[in-house]
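A.B. asks: Sequence first, then the predicted structure:
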Amino acid sequence: MTQISSNHKDVIIIGGGLIGLTMAQSLASHGLSAHVVDRADPHAMMVKGFDGRTTAISSSTMAMFDAIGLGEKLDGKGCPINQIWVSDGLKKGALDFIPEAKDGFLGKMFENRILRQKLYEMVSASDLITLHMPRNIISQSRDDHRATLTLDNGDILTASLLIVAEGRQSKTRDDAGLKRAHWQYNHIAMVGAICHEKPHQNIAYEIFYPAGPFAILPMLDNEKGQHRSAIVWSVDEKDAPAYLKMGPRGYAAELETQMGGILGKIDLAADFASYPLSFHNCIDITANRLALVGDSAHGMHPIAGQGLNLGMRDVAALTEILVEASRLGLEAGDAQNLARYQKWRSIDTLSVSVATDILNRLFSVSGKTASAIRRFGLSMVQRTKPLKSFFMSEARGESGALPILLRGERI
């Protein structure tokens, strides 16, 4: 008979970011226990003050947050996105997505710090979740019976399943031999936030330039009543250093030019950060007693703002599988669960990732002919209701085989 230690739980989650903590809370809200291990200090990630980093949460992800009890803690903290406006370099032939009044918002914009803070408060209060943060992993192993981790303080953790939410550079994924297709885009994303003269009216703008997409995402006004938006600006990697060396005034002036004066005069609300853009997708997202979620399994261009939401679909699907399995008396790490998760998520993640990659490449082609073709395509979508409804469903995260949690229902 296999001995079970007092440190045994249903799952061990490596990674205490937004995906890892949501995974833990999602399982705990249905009675399953979890260890969460991360080498980062959670308090350092939640320091007071706005650092410019934001996340667009789709309406389906918000429905899941409501179902697991997080939604009420975020009430009033996010800015609804009521319309998405898409254009090819601010030229004629723009496309706008405006949902019916009965359908509500398309998504909400949150400061990352607030999302982390509210998630951390929830998981810290749960009797089913044990946080090991900050802690380094000294060793780990998986066999036919369990997954085992040894931490730098001597703790030995065991679980039926190891869930990997480490992010794009996941060592656990690589050590498990889970191969991925990946490439660099030779582009840099510059991310930050601005205060602006005109109200954004809850509109998200996606402006495509040959050098890369330029997104303006609505945020709540600050405590002074100033209008705010988040910026995600993709530029060629050879041009990024020059932009990042600009002073606040020069940078603001350049942003105003890129925006075509849509929101009037602007000032920087936080320093801009930058990171290289890349694509990766794992063919296999499971191994013996191991499952990948979020960026550990897939990463894409931010052109459609679906990266985190795609990871939340992983969370919702894996939660559904594990909860249903537990009610049948199966362990979390049972091979049947992993096979179901692999089949369910691998097709969806690949299709969304590839579609995003193709979209980025199409809009990166320069020249008048390419621009005219793109604008014709945008106008066709604008006039074709079924096509427009399809893309709106994608923006909401409501396409494909939708897990129960993403419908706002408990399992």
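C.D. replies: Perfect, thanks for sending it.

A.B. asks: contacts, neighbours, all on C-alpha from now
C.D. replies: OK.

A.B. asks: check contacts around the residue most central in space within the chain.
C.D. replies: Central residue of the chain (Cα atoms, centre = their mean): residue 308, 0.9 Å from the mean position. Applying Cα atoms under 8 Å, 6 or more residues apart in numbering to residue 308 gives the contacts 19, 55, 57, 294, 295.

A.B. asks: number of nearby residues for the fourth one?
C.D. replies: Read it as residue 294. Neighbour count of residue 294, defined by other Cα atoms under 10 Å: 25.

A.B. asks: And for the first one?
C.D. replies: Taking other Cα under 10 Å as the neighbour definition, residue 19 ends up with a count of 24.

A.B. asks: can you check the last one too?
C.D. replies: When neighbours are counted by other Cα under 10 Å, residue 295 registers 23.

A.B. asks: Spatially nearest residue to it (excluding sequence neighbours)?
C.D. replies: residue 167 (4.6 Å; Cα to Cα, 6 or more residues apart in numbering).

A.B. asks: try this one side by side with the last:
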Amino acid sequence: MADEKVDILVAGAGAAGLSAAIALAQAGFSVACAGQIDRRANGRTVALFESSLRFYKALGLWPRLRDLAAPLAKIAMVDATNARFAAPSVTFAASEIGLAAFGANIENNVLVEELAQAARAALSLRECLIADIRFEPGGVDATLADGSRIRAALVVAADGRQSLVRSRAAIEARSWTYPQIAATALLAHEKPHRDISTEFHTRSGPCTLVPLRPRDGLAHRSSLVWLMSDAEAERRRALNDEALAGEIEDQVGGLLGAMALDGACGFFPMAGMSVSRLTGERVALVGEAAHLFPPLAAQGLNLSLRDVAALVQTVEDARSRGEDFGTLEALEPYAAARRGDISLRTNGVDLLNRSLLSEFAPVDLMRSAGFFAFAAIGPLRRALMREGVLTHGDLPRLMQPPPRRKTPSRAHA
């Protein structure tokens, strides 16, 4: 394939990278996106919250995704730790904050394939890994695995936790691990989920059931994310489908009746990561190239899409001022806008996860007190819900609610 020269190169073709490439192309930049598209059905799904739905609606992508996703009207949390100071069960309803649903759940491979189709129509999508990248005074020069080259004024690193771009830009990353494996699966079950996502908090971490759309005659479906010890993951990986479905059913107390696996399972080690900075000369980090934490409270891709929306706004504003949008100075508003949100989510998820793993009585007591407060104090509960699905502060333009239509005034006789 011939060499290319574009305004912006997006490294990585997962959901975050493809979303960034489409959004930047729609903003009027010439864009190339390079990376391998993971089409495997491994039980992973994505819960897109309200701000993420607004993002995809603003890009005109939601109509092609709507019928593939299941709404999340309520989120229930159940203490299954058997702690001495048991926390009360808490249910959060989207209607309490004026929403029909907190968001919608969609299978990860389905979302990625839809985004890839949209990207092919809007930009140069290269299904090939970047083999190397050089940072030069006026831009970046990337060599792909097929030997072709792409030159750009800015590279967006969306190439995951082992980001080559981040490494070549000499941006430091601090990583840590958890004594947990996440098992992911799609499930068919006997009883309806009623658009409720249920999170059981256990001593090995959360076990969460999230609604899915019906498919191929399967009327009731949910996705599973179940954090467990390495030893339990190894044992369960060896079980046949029927035995594993039985253990899942037991773990959730028969909440949705008899269960059966609907496809292959995945097992993923849990880790966390933070970076020393989000930008450099000619580079901006988004998604799992910039942050990583366990899949609690469905914050992962939602956080990544806020990265994308903020970055698009930053480079658009720099261009409107006639500036070179790839310089460190031009990218500083992006870094400033994202530091607090990323730190809050990374530290908050880390704290919650470690509190479940700890059997120290004072930790259980503090966690239980927090749940009592959320259950009993309406304003606090509603504030938590808004923070979870919309975040505090100003959202980027692509995530702002659409302007309300003005009601025509009537002339008085």
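C.D. replies: Now that the structure is in, tell me what you want to look at. Here the structure is a predicted model, which means the values were calculated and not measured.

A.B. asks: What TM-score do the two superposed chains give?
C.D. replies: Superposed pair, TM-score by TM-score structural alignment, normalised by the length of structure 1: 0.91. Supporting alignment: 397 aligned residues with a Cα RMSD of 2.0 Å.

A.B. asks: from the contacts of residue 308 of structure 1, which two are the most distant?
C.D. replies: 57 and 295 (15.7 Å; Cα to Cα).

A.B. asks: can you pull out the helices in structure 1?
C.D. replies: Secondary structure of structure 1 (DSSP state H): helices at 18-28, 59-67, 112-124, 171-175, 240-244, 248-259, 307-327, 335-363, 368-383, 385-396.

A.B. asks: and residue 191 of structure 1, which of those is closest to it?
C.D. replies: With Cα to Cα as the yardstick, what comes closest out of the helices of structure 1 is helix 240-244 (10.7 Å).

A.B. asks: The closest one vs structure 2, average offset?
C.D. replies: Mean deviation of helix 240-244 of structure 1 relative to structure 2 after superposition (mean Cα distance after the TM-score superposition for structure 1): 0.9 Å.

A.B. asks: ditto for stretch 369-379 of structure 1
C.D. replies: Per aligned residue, stretch 369-379 of structure 1 averages 3.8 Å (mean Cα distance after the TM-score superposition for structure 1).

A.B. asks: ok, and what's touching that stretch?
C.D. replies: By Cα under 8 Å, 6+ apart, stretch 369-379 of structure 1 touches 87, 88, 92, 93, 94, 95, 363, 365.

A.B. asks: which position in structure 1 aligns with residue 257 of structure 2?
C.D. replies: With TM-score structural alignment defining the correspondence, residue 257 of structure 2 maps onto residue 264 in structure 1.

A.B. asks: and that match, what does it touch?
C.D. replies: Residue 264 of structure 1 touches 196, 197, 198, 256, counting by Cα under 8 Å, 6+ apart.

A.B. asks: tell me the two of these that are most distant?
C.D. replies: Farthest pair in those, by Cα to Cα: 198 and 256, 12.2 Å.

A.B. asks: Go ahead and confirm residue 265 of structure 2 touches residue 223.
C.D. replies: No: using Cα atoms under 8 Å, residue 265 of structure 2 is not in contact with residue 223, being 10.4 Å away.

A.B. asks: hmm, back to that, ok, and the most crowded of the contacts of residue 264 of structure 1?
C.D. replies: Neighbour max across the contacts of residue 264 of structure 1 (other Cα under 10 Å) = residue 196, 21 neighbours.

A.B. asks: Would you mind confirming that that one makes contact with residue 265?
C.D. replies: Yes: in this structure, residue 196 of structure 1 is within contact of residue 265 by Cα under 8 Å, at 5.7 Å.

A.B. asks: any residues in contact with both of the two?
C.D. replies: Common neighbours of residue 196 of structure 1 and residue 265 (Cα under 8 Å, 6+ apart) do not exist.
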